[in-house]
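Trainee: kindly generate the corresponding structure for this input.
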Amino acid sequence: MKASVRAPFHGLASLAALATATMVANPALADDAPAAQDPAAAPTSAPAVGEIVVTAQRRAQSVMDVPLAISAVSAQGLAAKGVTNSANLAQAVPNLQVSTNFGAAQPNFSMRGISVANEYNSNQVSPVGVYMDDVYLAARASHGMGLFDLDRVEVLRGPQGTLFGRNTTGGAINFITRAPSLSGSNGYAEVGYGNFNTFTAQAAAETTLADDQVGLRAAVNYVKGDGQIHNVYPGGRDAMSQDTLQGRVALRIKPTGSGLDIKIRAYAGRDNPTGAGTIGLQSARAGLGFFDINEKNLGQFRTRAWGVAANVSYELSPAVTLTSITSYDGGSLDMGQNADGAPADILYINWKSNFRQFAEEARVNYSSDKLKLVAGVFYGWDRTITDNDFNIGSALGAGVNGGFFQHFRQSRFSIAGFTQGDYSLTRNLTLTLGGRYTSDKARYRDGYAYLFAGGFGAGETPLATTVPCVTAAGTCAYDPTARYNLDGNNNAFTGRAALSYKWDSGMLAYVSYNRGYRSGAFNGGSYTSSAGINFVKPETVNAYEVGLKGRALDRTLSFSTAAFYYDYSNQQLQDTRPGPVSILVNAPKSEIYGAEGEFTWTPSNRFSINGSIGLLHAKYKELTLQGTNLAGNDLPFAPHVTAQIGADVVLLDSGVDRVTLSPNVAYAGHQYFTPFNLTNAAGTAQNNAELQQDANAKVNGQITWQHANLQLRAWIKNAFNARTYAYGLDLRGAGFPYNFLVQSAPRTFGASAKVTF
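Mentor: Next up is the predicted model:
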């Protein structure tokens, strides 16, 4: 089954031509330059107006001076593109895709074709590292954050195995929140209303307790809305509602003359939407529109996240700064997912996990005329406790419900040392060398699972132990004391080498080699037999990249470009077989190459245009699943083309009132949701042609009226109601009579009012 959008997208050809002509790939889409968050080092040169200062290399630099493929998007840039949560981020970044079977609650990031593929278990980490204020967030359930009161988002494409560490084979995303400025008081309050009875509210307030020394900032975000996918089942709840509450507080202490800068940030949030709209059993789709469902057991996606972090920097001298980042985070998920899309008891899963993590990073920054050096050590620990419940209609026979209960506790420990230096060989030529050694240990403990009778709201009676049990489900007597334990360890050396040349005009060219690594993993999806609980090899990427970025047209055009080639080994994905039995395996070899470009052109203070394009070739060179050779197939969630183009047009500027129109179009090419692509494994009932998404374009826009400290805004997303899927999973190969597809959101629109002070 395919969903396609045939609406014309005349801007794509023009965008591609412009991107090629100007060689564009990684600009800052921003209105002003925010303050750097890490005072470890000053920018090597003062950033031009409109540029963003980033800390992608663990020191403050203008984004145009960083020899990396990086998109830095300011809070204003996010708002202009309608990016309100992390799941929308692909609208602003080339070669970034976001897929999810849990709506916005747990987004799966795919960067340049590298993703979790068909792996959906909560114990697995993303190969695209997600950070908040330089703090790594291990649990993917904590990645579905609402984006509020941010300074900027930095998206680093390509492996970041030196300064960011493990689990960044695809890249890294760093959400930088606003910290107290230590000057005066300020804040804002914004309320909005949209279709689906959606109410939004955001507010932030900052006060300076001692000028240039102590400041406090607090922010809150609230969203409440009805379901966006209509459920025709009598009394059934509509899918994809919104119910979010988040808060954050930041304290900054910078005693005068001490060299200390202390930032303490704490946050907490919860999300309680109804489950995603799913398409499963085809007979249940009779008479339904695309944005309709007929589901008896629509679940709710409950997630919680909280954490505290202390970033302490101490300037020993103008050349040397010490930084310590200490964090402790936690959270949970309790997600009821109807996996049959039907008004019947066929398959309902309750995913339930509890998360904790601690991390400490200590580093030193050294800066001289010739050398910019960062070196440090890292320790991280995270734990996942999982209790999943799989309710399967007729599992024990015709009309006899049953299922499986699964429990395990996973702990991971990571220790690393790293260093990276930029050495000026000449006034214009810089050599970058860096390395990181990581030691990872993992523990799978207290694992057990059993087959039960009942379920779907009824009592569950254990019948047979399935973990530990190496034979077929139901063949081992129930033993409530039986447990399964497993250890896994691996070490890795990753690094970076680059040469960059910066012309006196400011143009920067670079060539680089990066090696990335994603640690080995346990199979969290095996609950019908312990034979499938294994520890697979780590992923590795050898990445080669060239890039060019700079300014032109009297500095009204900023642009950057990159071309890359990846030798990608051991992608971790699921091999799903009848039973159902899911086995975590490695895809031995993949080849990825492509190019991307971004630009912002501001010919006047009344008009600005920005765009990006990503071109991608991502294929398996070696892969066998279910005994089927899949070499030559596309990696899942890896469209060959992604692009976006937007503008900011000032319709009125009287000096008192300013009206700005900001339209944009986001395009994604055809993509597959499964490594099988169109291939069906012999001897199965697979129909993998259902698991793909045609090329589509989504049109968004907003119009804003600014009058002194009052802003009124009207917005629309997916204006032409493009019908697309966000995710697809093969269930036919597991023995079910359907595949599983998740619908994306329909058209939404609304208005808001914001007051700043």
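
Trainee: from here on, contacts and neighbour counts on C-alpha atoms
Mentor: OK.

Trainee: Provide the secondary structure category for Ala689.
Mentor: The three-state assignment at Ala689 reads helix, by DSSP: H, G, I helix; E, B strand; the rest coil.

Trainee: wait, doesn't it sit right on Asn677?
Mentor: Yes - Ala689 is within contact range of Asn677, at 7.1 Å (criterion: Cα atoms under 8 Å).

Trainee: more crowded one of those two?
Mentor: Remark: of Ala689 and Asn677, Asn677 carries more neighbours, 20 against 17, as counted by other Cα atoms under 10 Å.

Trainee: now do the contacts for the more buried one.
Mentor: Taking Cα atoms under 8 Å, 6 or more residues apart in numbering, we find Asn677 in contact with Asn633, Asp634, Pro636, Asn688, Ala689, Leu691, Gln692.

Trainee: for the stretch 51-200 of the chain, which segments count as strands?
Mentor: 53-54, 61-62, 70-74, 96-99, 108-111, 128-132, 135-136, 150-157, 171-177, 186-194, 198-210 (DSSP state E, counting those that start in this stretch).

Trainee: the longest one: how far from the chain's middle?
Mentor: Spelled out, that is strand 198-210. Taking Cα atoms, centre = their mean, to the nearest Å, one finds strand 198-210 lying 25 Å from the centre of the chain it belongs to.

Trainee: what angle do that strand and strand 186-194 make?
Mentor: Strand 198-210 and strand 186-194 are oriented at 180 degrees to each other (axes from the mean of the first three to the mean of the last three Cα atoms, to 10 degrees).

Trainee: show the subsequent helix or strand relative to strand 198-210.
Mentor: Counting by DSSP states H and E, the element after strand 198-210 in chain order, helix or strand, is strand 214-225.

Trainee: if we can go back for a sec, any quick ChimeraX command for the buried ones out of the contacts of Asn677?
Mentor: Applying 16 or more other Cα atoms under 10 Å to the contacts of Asn677 leaves a buried subset, and the ChimeraX line that selects it is:
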select :633,634,636,688,689,691,692
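
Trainee: name the nearest of the contacts of Asn677 relative to Ala492.
Mentor: Pro636 (26.2 Å; Cα to Cα).

Trainee: following up with a second sequence; could you model it the same way so I can compare the two?
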Amino acid sequence: MVLNSRKAGFFVGAVLLSSTAAVAQTAPAPAAEENVASTDIVVTAQRRAERLQEVPLAVTAMTSDDIKLRQINNTLDLVNYVPNLIGHNNTALGTANTYSLRGLANTESISTFDPPVGTYVDDIYISRQGANNFSFFDIERLEVLRGPQGTLFGRNTTGGAINVILRKPSDHITGYMDAGYGRYNRAQIRGSIDLPLNEKLLTKLSGYYTRADGYVKDRVTGQKLNGEESWGVRGALRALPSDTVTWDLAGSYTYSSVANLPNFRDAKTGERVSYTPFRNDRGLGAGLVSAGLADIPLGNVARSALVSSNLQIDVGDNAAINIITGYSYLRQKYMSDSFAGLSSASVVFDGVDFISGARGTSTPLVNDSWSKQFSQEIKVTGTTFGGFLSYVGGFYYVNERNWTNFANISVPLTGNPTVSGDRVMRNNTEAYAGYFQGDLHLTPKLTFTAGIRYTDEDKTITFTPNKSPLARSSAINQPFDTQDVLNAGIPTELRSKVWTPRFALNYKITPDVMVFGSVTKGFKSGGWNSRAYYASGAVAFTKETIWSYEGGIRSEFFDRKLRVNLTGFYFMDYDAQLPGGGYNPLTNTITYLTRNVADMENYGLEGEINLTPVRNFNLFWNFGLQHARYTNLNQATKDQIARCLAGNFANNCNTGIVTPTGGIGQPTRAPRFTSTLGANYSFDLGGGYSLQPSANWNYISGTWVSTSNDKAGFQPAHSLFNGGLTLASDAGWSVGVECSNCFNSTYKTSFLIYPYLNNPGTWMARVRYNF
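Mentor: This next block holds a predicted model:
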């Protein structure tokens, strides 16, 4: 692949300009001050402990102090602080986050489609995004790796990876209690305690509970929707049987009941409203869906468990072996109403405001699913040849089993309800991988990195129709089983064998200024359009492959009071996988379509700047620039455009990446510019007390949230403001108040028939005690 002159000029010029500007600041630094600056942040972005400033990757890292100051209470809060990262709850599912990193996104929660941004908890990959909106209550560090991580992390990280590192048990008794109350009667309590049994056996117990009233008023049933009740517990054990062996064992269980049902902002009252006739305390009943789904009410409940084990054995002074074992379980039940009980043709919007609409059809999507995943990894890290070579290598195995029982029905305001699909799907994944990356320290300043991973992945799928009590929504939407899919010429097994290399070169201009360049390959395996209503629609899509080029600078100046990290990137993502859904007026149903649509190209610049000009005062600015577009359309997309332009509008125009007029849409959630500017300060009040204000401003330029660029799915540029004020005591007590989306900005996050809106602004008062 060859970069054209314009993109190559942007990429190289941005890096050289940033490097020149940074080196120009290497004048003698002023005398060091106590407690000034950016302390060392240690990350494991390359699967071993390293200083952030020495890693030739695009990494955003946050310590536990950053997490508290920036009000990062769950994974979704991360998006305000990572360049070119957009995130929101998935449609209907408040427990599930969908991320777009450098324009690579996934808005589909079903298990036959994998996310391009992988989530890891203590080195354990979490395959399913149904419960990836983790509540943070005992976190040591967060790392967001931008760009493909195809060598060391492997599976489904074409966009990047979110790495959550939980706090390990301490060797002394310590902990905290935290309680809060806020808007919508939100009540929250969190706590953790470390209890060492002896010097060789350390333990930890953590937990949280949250409840909140719904912020949506349903004008048909009178119920409040999109409330929350969640709780979780985690236990951790660290055994130190010898000076060379460390064993970390942890287990957690969470229950989360929180939905993201479609709702509207009433232009007259400012209220969030819905018109669905279904209730969150009553199932659909056996008259509408098959028996296994009849008792699921409106809303979303996810129960998840995670068990992890990491046995580290030090081998001499320069090497270690880690045996990493993980087991995760997710059970999720939900029911949504994508039409929200309204006639889509009658709804009038003014931007995000709902002006008017008439009652109409409801389209319940009912789901009961579970996922079980087992993974085993053996990792070796170390240095050899007198420090000339640093290496990471290992073997990885994962086995995932998924079972999904789901139905799509249509319930008109008058007339008989119909069914489009009601069936059980089973899909499994088994993958093996081996990987190795070596850093050759050619000189004290110059390091060459080369890595390779080989993945052998096998996926299978089966379909079994349920007995539905309803008539079909159209003649084509008929029950089907696995044999029907095979008869349609669609494979029920997909195999991927892929090599994913990485090469990088970094050079230390000074001890505090490093420049680097890299090229990386990643991939995301294929799957099936499993929400299809008939056998020939359950088409398979192939793997997605990305080649990414990066160059950047990692630099610190003025006794580390100023940190400037810049990264330029260019990538080509081949056979981009895209999930989408659209309204079919002929059947009054939603048609779901997932397939390879085209290649996607993107290039941009990312910056993270941190300044501590005086003691206890910190300023930061994170920004991202990007320019994404689709190119090299595949044949199915070309055929779709031809049908649309020929006048066959249904399922061809305004579907997938094809616009309402038959053009090609711009990639969703890929704004040209994102920025977060923030500050925090600690005023010493004397007597062991301090006052700690913090604030940040997040800006996102205009972007599409509709894959087909439906005009109702464009979100103009918008800003968010977050802030907090804490009174802290040296004795461990603190009281404070914080707000998220302080000025109650309303904007679009997704689109399916109607725009989905962000959560309204919230505030919370907290009290905390550290001991």
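
Trainee: and Gly161 of the first structure, what's its match in the second structure?
Mentor: The alignment partner of Gly161 of the first structure in the second structure, by TM-score structural alignment, is Gly150.

Trainee: likewise Leu573 of the first structure?
Mentor: Match for Leu573 of the first structure (TM-score structural alignment): Leu578.

Trainee: surely that match and Asn106 touch.
Mentor: Yes - between Leu578 of the second structure and Asn106 there is a contact under Cα under 8 Å: 7.3 Å.

Trainee: look up the closest residue to Asn391 of the first structure, ignoring the ones flanking it.
Mentor: Using Cα to Cα, 6 or more residues apart in numbering and skipping residues adjacent in sequence, the residue nearest Asn391 of the first structure is Gly403, 4.6 Å away.

Trainee: work out for me the element the one you found sits within.
Mentor: Per DSSP H and E: strand 400-424 holds Gly403 of the first structure.

Trainee: and the helix or strand following that strand, what does it pack onto?
Mentor: Going down the chain from strand 400-424 of the first structure, the next helix or strand is strand 429-454, by DSSP H and E. Packed against strand 429-454 of the first structure by the contact rule (3 or more Cα pairs under 8 Å, 6 or more residues apart in numbering; DSSP states H and E) you find strand 400-424, strand 460-467, strand 484-502.

Trainee: out of the ones you listed, flag the one nearest Leu96 of the first structure.
Mentor: Across these, closest to Leu96 of the first structure is strand 484-502 (Cα to Cα), at 22.1 Å.

Trainee: in the second structure, what residues pair with whichever helix or strand comes after the closest one?
Mentor: Next helix or strand after strand 484-502 of the first structure toward the C-terminus (DSSP H and E): strand 508-518. Mapping strand 508-518 of the first structure onto the second structure (TM-score structural alignment) gives residues 514-524.

Trainee: just stretch 348-362 of the first structure next, same as before
Mentor: Stretch 348-362 of the first structure corresponds to residues 364-378 in the second structure, going by TM-score structural alignment.

Trainee: ditto for stretch 436-444 of the first structure
Mentor: Mapping stretch 436-444 of the first structure onto the second structure (TM-score structural alignment) gives residues 453-461.

Trainee: got the buried residues for that stretch?
Mentor: Along stretch 453-461 of the second structure, these residues count as buried under the neighbour rule (16+ other Cα under 10 Å): Arg453, Tyr454, Thr455, Glu457, Asp458, Lys459, Thr460, Ile461.

Trainee: if I look at the first one, how far off is Gly150 of the second structure?
Mentor: Computed with Cα to Cα, to the nearest Å, the distance linking Arg453 of the second structure and Gly150 of the second structure is 7 Å.

Trainee: equivalent analysis for the fifth one, please.
Mentor: For Asp458 of the second structure, the distance to Gly150 of the second structure (Cα to Cα) stands at 17 Å.

Trainee: could you do the fourth one as well?
Mentor: From Glu457 of the second structure across to Gly150 of the second structure, the span is 14 Å (Cα to Cα).

Trainee: equivalent analysis for the third one, please.
Mentor: Distance, Thr455 of the second structure to Gly150 of the second structure, by Cα to Cα: 10 Å.

Trainee: picking up where we left off before, the match of stretch 436-444 of the first structure against the first structure, how far on average?
Mentor: With mean Cα distance after the TM-score superposition for the first structure, stretch 453-461 of the second structure departs from the first structure by a mean of 0.4 Å once superposed.

Trainee: identify the residues contacting the residue nearest in space to the middle of the first structure.
Mentor: In the first structure, the centroid-proximal residue (Cα atoms, centre = their mean) is Phe109; its distance is 4.0 Å. When contacts are counted by Cα under 8 Å, 6+ apart, Phe109 of the first structure touches Leu96, Gln97, Val98, Ser99, Ser115, Val116, Ser126, Val128.

Trainee: distance of it relative to Asn534 of the first structure?
Mentor: Phe109 of the first structure is 24 Å from Asn534 of the first structure, by Cα to Cα.

Trainee: what does Asp292 of the first structure give?
Mentor: 40 Å.

Trainee: hmm, back to that, among the buried residues of stretch 453-461 of the second structure, which one sits closest to Leu752 of the second structure?
Mentor: Ile461 (26.4 Å).

Trainee: residues contacting the closest one?
Mentor: Each residue near Ile461 of the second structure by Cα under 8 Å, 6+ apart is listed here: Met425, Arg426, Asn427, Asn428, Thr482, Thr492, Glu493.
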